[in-house]
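Colleague: Predicted structure and sequence below. I'll ask about it afterward.
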Amino acid sequence: MSKFQAFMKENVGQAELVELPLARFGESIKIRPIPSDEADLINDRCFKNIPGKKGRQERVFDPVAYNRRMNVASIVHPDLNDTELQQSYGVRGAEALYGKMFLAGETSLISEKVQEISGLDESLEDQIDEVKN
C-alpha cells in the first residue's frame, strides 16, 4: 500500500457545486471551485503590456479582468456560453453576458463565494493561526 494513498486521485473527494441564490432570479446560480492550474491560466491572461519608461513595455496585472474571468469560469448554471441566453441580453461571449446579466452587487457576491469555495479567502496569517490552534 502506498504511503500517499490519501492523495491518490481516486481517493480525493470531488469538489461540490455550490448554489448561490440571487434575489432577482427565480433560481440559484451554480458555481464550482476553480482548480489551481485553471486559476494560473486565468492569471496569465490578465497581464497586459503597456508602454513604460524609455519605450520599454511593462507587464501590468489587471485585477478586474482576473476577478471577472474567475467568476465566469466558475459559473456552471446558467451556461454563460449559451447562444440563446446571450441573444436575450444582446451580447456575444460569456464575459459580455456576465457584465450585462449581473448587477455590481451580485458580482461581488459571486466573487466572494468563488474565493471562499476555491480556498482564496484565507490569508496566510489565518492559515498559520489555524495550524497553531
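Modeller: Yes, it's here.
Colleague: CA only for contacts and neighbour counts going forward, please
Modeller: OK.
Colleague: so how far is Gln127 from Arg68?
Modeller: Arg68 is 26 Å from Gln127, where distance means Cα to Cα, to the nearest Å.
Colleague: Who has more neighbours out of these two?
Modeller: Neighbours of Arg68 and Gln127, each counted by other Cα atoms under 10 Å, are more numerous for Arg68; the result is 18 against 10.
Colleague: here's the one I want to compare it with:
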Amino acid sequence: MSLQNFFAQNVQAEIVEEVIISDRFKDESGSSIKWKLRTVTESENEALRKAATRQIKGRNGTRMQETSQEEYVGKLAVASVVYPDLKNAELQQSYQVMGAEQLLKKMLFPGEYATLLTMVQEMNGFDRDIDEMADEVKN
C-alpha cells in the first residue's frame, strides 16, 4: 500500500448517478426522465448542517444548539441534485415557489421526496454503519 493512493488526484472526487425519482416526469418520447445526483464533500455537508442549526434557549436561560433534521436533509438533497437545475428561476416560477428546497417539496409527492432523500443519503454513505464496513473489510 502506498500513501499516494490517498492523494487527491488519485481519488474519485465526486460520484454522479442518474436515477428515476418519479415516473411522472416524461421526455418527448414518453420515457421517464432521469435525475442526476452527486455526492457532497464533508466540508459541504458541515456547511449544510450548520445552516440547519439554530441557537435555542435551554433551561435556566442557557443557550443550546439544535439541528433541524428535516431542514438538513432538505438542504442535502438540494446540494446533491445536479439535474434538474433546482435554482432555475423559470422552473421555480412554474411551481410558484421561491427557493430550491421549496421547489423540491412542491414538485414531488411525499413518497417521491422520500425516495430522493433515501438515494441522496445512500450515495453519501449514510446507509452503512461502522459494523457493516468492518465486516466487509474482514472479508
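Modeller: Received, thanks. On a predicted model such as this, the values are computed, not experimentally measured, just so you know.
Colleague: What's the TM-score once they're superposed?
Modeller: Scored against TM-score structural alignment, normalised by the length of the first structure, the superposed chains reach a TM-score of 0.90; 131 aligned residues with a Cα RMSD of 1.4 Å.
Colleague: for Lys48 of the first structure, what are its contacts?
Modeller: Residues near Lys48 of the first structure by Cα atoms under 8 Å, 6 or more residues apart in numbering: 59-62.
Colleague: Show me those that map onto strands.
Modeller: Counting by DSSP state E, the part of the contacts of Lys48 of the first structure found in strands is 59-61.
Colleague: Counting neighbours, what do you get for the aligned residue in the first structure for Ala8 of the second structure?
Modeller: In the first structure, Ala8 of the second structure lines up with Lys9, judged by TM-score structural alignment. For Lys9 of the first structure, the number of neighbouring residues by other Cα under 10 Å comes to 9.
Colleague: ok, now Leu104 of the second structure?
Modeller: By other Cα under 10 Å, the residues close to Leu104 of the second structure number 21.
Colleague: same deal with Phe61 of the first structure?
Modeller: For Phe61 of the first structure, using other Cα under 10 Å, the count is 15.
Colleague: Please list all residues in contact with the counterpart of it in the second structure.
Modeller: Counting by TM-score structural alignment, Phe61 of the first structure lines up with Thr67 in the second structure. Shown in contact with Thr67 of the second structure (Cα under 8 Å, 6+ apart): 49-50, 52-54.
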